[in-house]
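Trainee: Need a 3D model of the following:
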Amino acid sequence: MTTSVPTKSILSPVQQAERIQLVDILRGFALFGILLVNMALFTHPVQSLVFPVAPGTPWYDYFAEWLIHFLGDGKFYLLFSLLFGLGLTLQMDRIEARGGRFVPLYLRRLLILLGIGVIHAFLIWVGDILIFYALFGVLLLLFRKAQPRTLLTWAVILLAIPVLFQAATALLVEAGRSLPEGAEQIEQTFADVEASYRSDMERADRVYAKGGFGEITSQRVYDYVNFMFFGTLYTRGLNALAMFLLGVYFGKRRIFQDLEANRPLFRKLLAWGSILGLTGNAIYATVIVPIPRVEPSWPYLLATVAQGIGAPMLCLAYISAIALLTGIPAWNQRLKLLTPVGQMALTNYLSQSIICTLIFYGYGFGLFGTIDASAGIVLTVVIYLIQIPVSHWWMKRFRYGPAEWLWRSLTYWQIQPMRRTPASAILPDKGHYA
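Mentor: From the prediction side, this is the model:
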């Protein structure tokens, strides 16, 4: 006699008792770094990323720029990406263990995420990462059955491609300069590109600071398509996919599920991640802050290589440090404060965009362009410190954040229960995350 498992049970969303607390802590921690890095694009046009720090910048703002590049830039979206890949593995194991079909459900999740990302990028803020997650998440399916060694190999290859592309570009430009007529033509080309960037930046500066919602939306769509999507597709996209694969590797090796057994691994990752990550990012921040990024150059290549090595290594160091600290009772109690923040990470990510665009855009308080790096750090801390108690308040009363509830309800095509029952309010956070 056989017993069939109801489809609704097989495809039901992950419950509170099925989560891995470390994943939520890491996600909550990453939200601070995401906001820290994103603040520059909330307060200034996306085109400003290709220009160096302006002459005459006060030392404290220059140091703040350096610090953000050193500790934040490129590290925290990689951390989110790793957790995304981990979630794929954990959810796949959970559904297939119950006899369900994982791929259709996963593709529906990505389709809903893509929709949320498009709304976010076009109607709220230009710096969206969710679209890349949804698009490159489809490619992740190709690796779901891969062996751990294969996953690591492809992760390294994908991380190396943007660096190699930048190196090849720099070599071609330098070779062109050696030709009799090449140097002048190359300089003119990049001068024209810089002038175009500057013109776009001046227009964006005016629109975001003074424009209404319609005008800002038109500018935002233009900026996203031309700069954030096609301009970073081969860098942010491939780096995200590489860290997806590393997350799948972590899941297959059950590294987060058995922290005690993997403490030696975390100690090694912390040591090497700190050495290579801090060194690489110190070089990156020191070189990149004062130079223009319109034209490939040897300093820009050095910065690219340093970040290409340093960013993923420092990301792994962050993960390892937090994983090891959770094994110390006093630190575990402190870090658990971030759990609700991570449980509603999508909501908090989107709310950061809504809050900051209302502060800076013309249809809000119109403070665009008035906040520099040091003040941006202060504002980041203030917003994040507000999100922590709000997340605690919400998660004590509800099972999911609002965005998470919408995502799950549309994915499973069924309204999910939102309010907590007395029993669900006291369930521990452990097990699988998806």
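
Trainee: can we go C-alpha only for contacts and neighbour counts from here?
Mentor: Noted.

Trainee: Which of the three states applies to Pro417?
Mentor: Under DSSP: H, G, I helix; E, B strand; the rest coil, Pro417 falls in the coil class.

Trainee: Number of residues surrounding it?
Mentor: 12 (other Cα atoms under 10 Å).

Trainee: Find the residue closest to it in space, skipping its chain neighbours.
Mentor: Arg399 (7.6 Å; Cα to Cα, 6 or more residues apart in numbering).

Trainee: how about this one, so we can line them up?
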Amino acid sequence: MSTTNTERTRIRALDAIRGLALCGILVVNIPSLTRMSSPARDGWEGGTEQWFELLVQQRFFPVFSFLFGLGFAIFLQRAATRTDRPRLVLLRRLVALGVLGALHQLLHPGEALLPYAIVGIVVLLPASWLPRVVVLLGGIAATGLAVFVAHGGLMLIPGMFLLGMAAAAYGVPERLERPGAAVGAVCAVAVAGAVPLVVLQAGSIETSGFDHVSPAAGLVVAVAYVTGLALLLRTPAGPALSAVLEPLGRMALTNYLGATVLVLGLAPLIGLPGTERYPMVLVLAGAILLVQVLFSRWWLGRFAYGPVEWLWRTVSWWAPVPLRRSVR
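Mentor: Reported below is the predicted structural model:
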């Protein structure tokens, strides 16, 4: 089978990181989709739901948001080589994402795609005319405000988008796949910062999500996760990790939307809605991810894009995009 241009230019480490983020987002979304109860606890008692707060909540949403901003910037860069009006193509892409998000809101109120589309149009498009240093400083400032004033949540999106755009402009994605000490150094610093922040968050677990400690810890842990995975991908374990995470990441939009349908369909079968059975969240997430990995590998063996990704790309370019892999 021939290799498409998209495949030749893909940064595989980003696909794996996107796959990891998708795994975490699913674990975060299951309790909200199934309206699980969250018992009030005074202080740190070690319950499963509190481990979710320390290891999952606010850890993967920043990564997912950062990668969306980075992906939009890469798309704009590549679109500029194909058309004189790349921002028009990006605008269509964002509008299409907004439509998908609005439809997804019917199943999952509070989901991220609609805010992504709005922030993309309001923040990313204008920022695409700015020097990269201004975009970087804007991303740092917006992220700081989101953490220390708004306590994270959806308010992280503008800052993460700008930081992702700046990362693309400074060539950060390419460095993830190159041997070197930079990624290891960043990982070491992130781990060193994450430990005291997580301990601090554990001591005030009852206010997680309503203070500045939890989003700050979330960002630092997110950096540790991303750089840690980037390092692992360079080890003998890399091929096995890539085989699982890359297909998920290449079809992230399809899998993100599909997971909502699967959660809503499967959760009642195991009696999860409205309960406090947080360990079962991991069981359900694992089952869904297994199905999605197998499906994604099967699909990508036959098609160049995931089904929703293909539709999104077709609308973005307002022209048919070949879906099936060509055979020599």
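
Trainee: if we can go back for a sec, I'd guessed the residue nearest to Pro417 of the first structure sits against Val14; true?
Mentor: No. Contact status for Arg399 of the first structure versus Val14: not in contact, 10.6 Å apart, counting by Cα atoms under 8 Å.

Trainee: Between those two, tell me which one has more neighbours.
Mentor: More crowded of Arg399 of the first structure and Val14, by other Cα under 10 Å: Arg399, with 22 against 16.

Trainee: how about that one, what's its match in the second structure?
Mentor: When the second structure is aligned by TM-score structural alignment, Arg399 of the first structure is paired with Ala304.

Trainee: do Gly376 of the first structure as well
Mentor: So Gly376 of the first structure corresponds to Val281, using TM-score structural alignment.

Trainee: same check, this time on Leu86 of the first structure
Mentor: For Leu86 of the first structure, the residue aligned by TM-score structural alignment is Leu70.

Trainee: packing partners for the host helix or strand of its match?
Mentor: Counting by DSSP states H and E, the element that carries Leu70 of the second structure is helix 61-79. With contacts taken as 3 or more Cα pairs under 8 Å, 6 or more residues apart in numbering; DSSP states H and E, helix 61-79 of the second structure sits against helix 12-33, helix 86-107, helix 156-169, helix 213-232.

Trainee: quick one: which of those helices is nearest Leu294 of the second structure?
Mentor: Closest approach to Leu294 of the second structure among these (Cα to Cα): helix 12-33, 13.3 Å.

Trainee: Tell me which helix or strand comes right after that closest one.
Mentor: Counting by DSSP H and E, what follows helix 12-33 of the second structure is helix 48-55.

Trainee: That following helix maps to which residues in the first structure?
Mentor: So helix 48-55 of the second structure sits over residues 64-71 in the first structure, by TM-score structural alignment.

Trainee: Other residues contacting that stretch?
Mentor: Under the contact criterion Cα atoms under 8 Å, 6 or more residues apart in numbering, stretch 64-71 of the first structure has outside partners 36-37, 278, 281-282, 284-286, 289, 373-374, 377.

Trainee: what's the answer for stretch 74-92 of the first structure, then?
Mentor: Contacts for stretch 74-92 of the first structure (Cα under 8 Å, 6+ apart): 23, 27, 30-31, 33-34, 102, 133, 140, 144, 239-241, 243-252, 307, 311-312, 314-316, 319, 432-434.

Trainee: Can you flag the buried ones in the residues you listed?
Mentor: 23, 27, 30-31, 33-34, 102, 133, 140, 144, 239-241, 243-252, 307, 311-312, 314-316, 319, 432-434 (16 or more other Cα atoms under 10 Å).
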